[in-house]
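Colleague: The sequence and its predicted three-dimensional model are supplied below.
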Amino acid sequence: MRKTLRISAVALAVSAGWALPTQASAADAASVQEELVAMRAQMQAMAQRIDSLEAELATAQAQAETANKVAQAATETAVAAKASADKAPPVKVTWKGAPQIEGEGGWKFKLGGRVNIDAGVDNAPNSTGRDDGFGSEVRRARLRAEGSMPGGVGYKIEADFAGSTTILTDAYLSFSHKDLTFKIGQFNTFQGFEELSSSLHTSFMERAALTDAFNFERRIGASVEYEKGDVLLQGGVFTDNYTATPNKNWSVDTRAVYMPKIGDTQLHFGGSFHYADYENGSTIRYRQRPFEHFTSERFIDTRAFSAKSERGIGLETAMISGRFHAAAETYWQKVARTGMPDPTFFGGYVEAGYFLTKGDSRGYKNGVYDRVKPVKGFDKGGIGAIEINARYDHLDLTDAGIVGGTQNAYQFSLNWSQTAYTKIMLDYSRLQYKDAIYPTASGDTSYAVDVVAMRAQIDF
């Protein structure tokens, strides 16, 4: 292009030179000379402009080449990123009350929690001087994080914020291999069917009296569980609840369950053994509230007495068949004392329940009650699951010179599960006492206390 422009300029100059004689004859020679100088100046400016345009063209070509390289690199990067994404492990998010995140290879994580809000009325004989009447509380307000990672490693940590202080409930690591699960940390010991069933899935707002009276609780320890087919074996060595440590107390807890399913009927047979050794100078106390937790009153109470050790033996059975379910447990707690008779205390219950809504049934999993999942819950345009239950609950804290009293409870509940994660419970309990620790004005220690209570519950 530059060469063409220069040839055109020379041609123009030559043409002008040939025309000079003719023009000179008609014009002044000086004027012609001035025009020639001006023309040469224009030609020089034109040549400079051509040089400038060529430089700009070269720059544009270089920039275009650079842009092409950048675009090609970006395309290659995008292709590589897509290939890497295609090869990356898939992430699955499911909703089980709250988001549960699962990755390839065993990665899993979930945040969860529960809230139980209770209110009710208890009515004791006026002359006992006990504080009765209306009561309410946030029974539980828990948050937890749990999950697993490759290699069969699992974990759970949960805290309860319901009271005036935050309490750690579960905090443990686990390792699973085939049919075995090893666990270390703080968690529930293996003391019976109802104690190990989550409070979210029990038939009544409160578990049977024996579970609280005999101090069933989470403790720090290590355990191993074996589950295969219809057989579940559990055992562990424990110290004490973290709120009571450090001390020299230790215990051994074991449980065995046979859980066959015959047709649509789930059966459950089990037994548990507990032995605890206490450090020198220890005392122990067994007592129980009148059903509901919002009252601090206890009408049966052994009061504190010396103890070297305790030994507990429990038997349990349950069945779930369609809408019907039933369960029963017994437990004997024997305490060894120094220089005094060894008392044996007893607790037990039997309960039965029935769903009024067609198709609904109690859940069961891993040797305990599991979640009720309404066939036609609110989320499916139905009314949810409606369940009625009745229970006889017995607790005897009198033996070997210790008169802690006897409680016989006759209880009824109406449970309404709107969804698998929400529930309203209405309970009535009539507690008949013998040898209660608070006498009436006439000295009578045999009387009844009535309790009506209600709970609103949600978990996620």
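Modeller: That came through, no problem.
Colleague: Please make it C-alpha for all contacts and neighbour counts, starting now.
Modeller: Fine.
Colleague: can you tell me how far Ile262 sits from Glu225?
Modeller: Going from Ile262 to Glu225 by C-alpha to C-alpha, to the nearest Å gives 24 Å.
Colleague: How about Asp444?
Modeller: According to C-alpha to C-alpha, Asp444 stands 49 Å off from Glu225.
Colleague: Which residue of these two possesses the greater neighbour count?
Modeller: Set Asp444 next to Glu225 and count neighbours by other C-alpha atoms under 10 Å: Glu225 wins out with 18 against 14.
Colleague: Comparison target below:
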Amino acid sequence: MTTTRLSLSAAALAMAIGWTVPVSAQDASVAQELAAMRAQMAAMSSRIDTLETQLAAARAQAQEATVAANAATASAASATAAAAAPPAAQVAWKGAPEWSSESGWSFKPRGRMQFDAGTVSSPRGINDASLGFGSELRRAYIGFDGKIPGGFGYRAEIDVAGSSVEVTDLFLTYQASKEVGLTVGQHKPFWGLEEMTSDLFPSFTERAAMNTAFGFERRLGASAAYSKGDVLLQGGVFTDNVADLNNDENNSMSVDGRAVFAPKLGAGQLHLGASAHYHDLNDSAASVRYRVRPFIHTSDVRFIDTGNIGAVSELGYGLEAAYIRGPFHGAAEGHWQQVNRPGALVDPTFFGGYVEAGMFLTPGDTRGYKGGAFDRVKPNSPLGKGGFGALQVNLRYDYLDLIDAGIVGGRQNGYELGLVWTPTDYTRFLLNYGHMVYSDAALPAAGGDRDYSVDALGMRAQLDF
């Protein structure tokens, strides 16, 4: 019995051992597989992390590339727009705004206003409504000028002071070289010093009598000017003033020239000049007339007057001289005007001239000079900037002789005094007095007297831009 129990126990133990050994082996194999799976999953997780990092980096690079591409596109668009757009205009101030561009275009409005008032005494026996006090808008110019690429320039200006519009300057210029300039259109045919000086800058409200009497005016034509160093040469061919172009009887032609030598002399500026003018009237019924007002424009009376003279042509010669040094200036001119009359009639020659001197009373001021003419006065201490402006006193002797070859138009001896106040570069006030002495005057006074004198007082307020 005991042996049997021992046998059964041994058999049971053997069976238990037999079962235990396979189960333990199986558990080890599963553990190994699980460990391998875990390792693979860890590797896959690590790989996924790596791929996600690489994807984020790729996205960042793509975003940077997109931003860079957009910036490049915007920059290219801006560059294209900038290239297509015109360059920005530059603005300068010269009494009025002047617009200019790097391409060579420029534009500037221009104008002037001159308000005059004055009085002329009346010789006994001459009763004229325009004598005595008078006032007027002497000039009211409006226009513009500028430059065009290629060396061209332009100016257009009209005077609206009268009852009708009058064309003053209307021309096109071309700068052929540094020394040579060409002009086509309505402009001055190179008269003498005072006439070539702008009416903005004369010493008195009115130019000397010869400039008005001999018909110095703008005309339509073509001209050339050569300027180098101290030498200026000007010449051109002209027809009539544009106001006369619609009149078939006005078809005259003229050839006009002027030479100026303007060197520095010591501390001053010297000016020497001469001009010549031939005017073919080109009309068998043409006539000329020389006359002048008494030192003031508000009166329509002319005390010396040749009346109409039948003429074929005119021939004029002029001499001019001036000197500027510091506050002082002096100037003198003379002009001879010969009339070629038809047939066997004697040809008269008339003469006009003046001598003047001026002095600035304000320190540091001097008279401007440019291009063979007097130029703008720029006060050393302008009003509004701690100064008074420029104050100048001028004296002039003004002579005109309209008597020759049987024509008795009268003689004038004018003694003139002027005061000019220039508070700023573009404003001016003038006060003038003239004692005008006439002999053989065209208008007789009481009792037929043709030798008498008148007194003229004139004032002007002026603005230009």
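Modeller: Yep, that arrived. Only a predicted model underlies this, so the values are computations on that prediction, with no experimental measurement involved.
Colleague: care to give me the TM-score?
Modeller: The TM-score (TM-score structural alignment, normalised by the length of structure 1) is 0.82; 395 aligned residues with a C-alpha RMSD of 2.1 Å.
Colleague: just the strands in the stretch 201-350 of structure 1 please.
Modeller: Along the stretch 201-350 of structure 1, the segments classed as strands by DSSP state E, counting those that start in this stretch run 218-228, 231-238, 250-258, 261-262, 265-277, 283-284, 287-288, 300-301, 305-306, 309-321, 324-336, 344-355.
Colleague: Pick the most buried one from those.
Modeller: Of the strands of the stretch 201-350 of structure 1, the one with the most neighbours on average (mean count of other C-alpha atoms under 10 Å) is strand 300-301, at a mean of 24.
Colleague: Helix or strand: which one has the counterpart of Phe412 of structure 1 in structure 2?
Modeller: Counting by TM-score structural alignment, Phe412 of structure 1 corresponds to Leu417 in structure 2. Taking DSSP states H and E as the criterion, Leu417 of structure 2 maps to strand 407-424.
Colleague: Next SSE downstream of that strand?
Modeller: Heading C-terminal from strand 407-424 of structure 2, the first helix or strand you meet, by DSSP H and E, is strand 427-439.
Colleague: Report the inter-axis angle for the next helix or strand after that next one versus strand 407-424.
Modeller: Sequence-wise, the next helix or strand downstream of strand 427-439 of structure 2 (DSSP H and E) is strand 452-464. Inter-element angle recorded for strand 452-464 of structure 2 and strand 407-424: 40 degrees (by axes from the mean of the first three to the mean of the last three C-alpha atoms, to 10 degrees).
Colleague: which residues of structure 1 does strand 452-464 of structure 2 align to?
Modeller: The aligned range for strand 452-464 of structure 2 is 447-459, by TM-score structural alignment.
Colleague: Show residues contacting the matching stretch.
Modeller: Under the criterion C-alpha atoms under 8 Å, 6 or more residues apart in numbering, residues 97, 112-125, 200, 205, 290-292, 421-434 lie in contact with stretch 447-459 of structure 1.
Colleague: Aligned counterpart of Pro341 of structure 1 in structure 2, please.
Modeller: Superposed on structure 2 with TM-score structural alignment, Pro341 of structure 1 falls opposite Val346.
Colleague: just checking, Ser9 of structure 2 is part of a helix?
Modeller: Yes: assessed by DSSP: H, G, I helix; E, B strand; the rest coil, Ser9 of structure 2 belongs to a helix.
Colleague: Among the contacts of stretch 447-459 of structure 1, name the buried ones.
Modeller: Buried subset of those (neighbour count, 16 or more other C-alpha atoms under 10 Å): 97, 112-124, 200, 205, 290-292, 421-434.
Colleague: In contact with the residue lying closest to Asn188 of structure 1 once chain neighbours are set aside, which residues?
Modeller: Excluding the flanking residues, the one nearest Asn188 of structure 1 by C-alpha to C-alpha, 6 or more residues apart in numbering is Arg218, at 4.2 Å. Residues near Arg218 of structure 1 by C-alpha under 8 Å, 6+ apart: 169-170, 186-189, 240-241.
Colleague: So which of these belong to strands?
Modeller: If you go by DSSP state E, the contacts of Arg218 of structure 1 have 169-170, 186-188 in strands.
Colleague: can I get those residues in a markdown table with neighbour count?
Modeller: Listed next are those as a markdown table, based on neighbours: other C-alpha atoms under 10 Å:
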| residue | neighbour count |
| --- | --- |
| Thr169 | 22 |
| Asp170 | 20 |
| Gln186 | 25 |
| Phe187 | 23 |
| Asn188 | 18 |
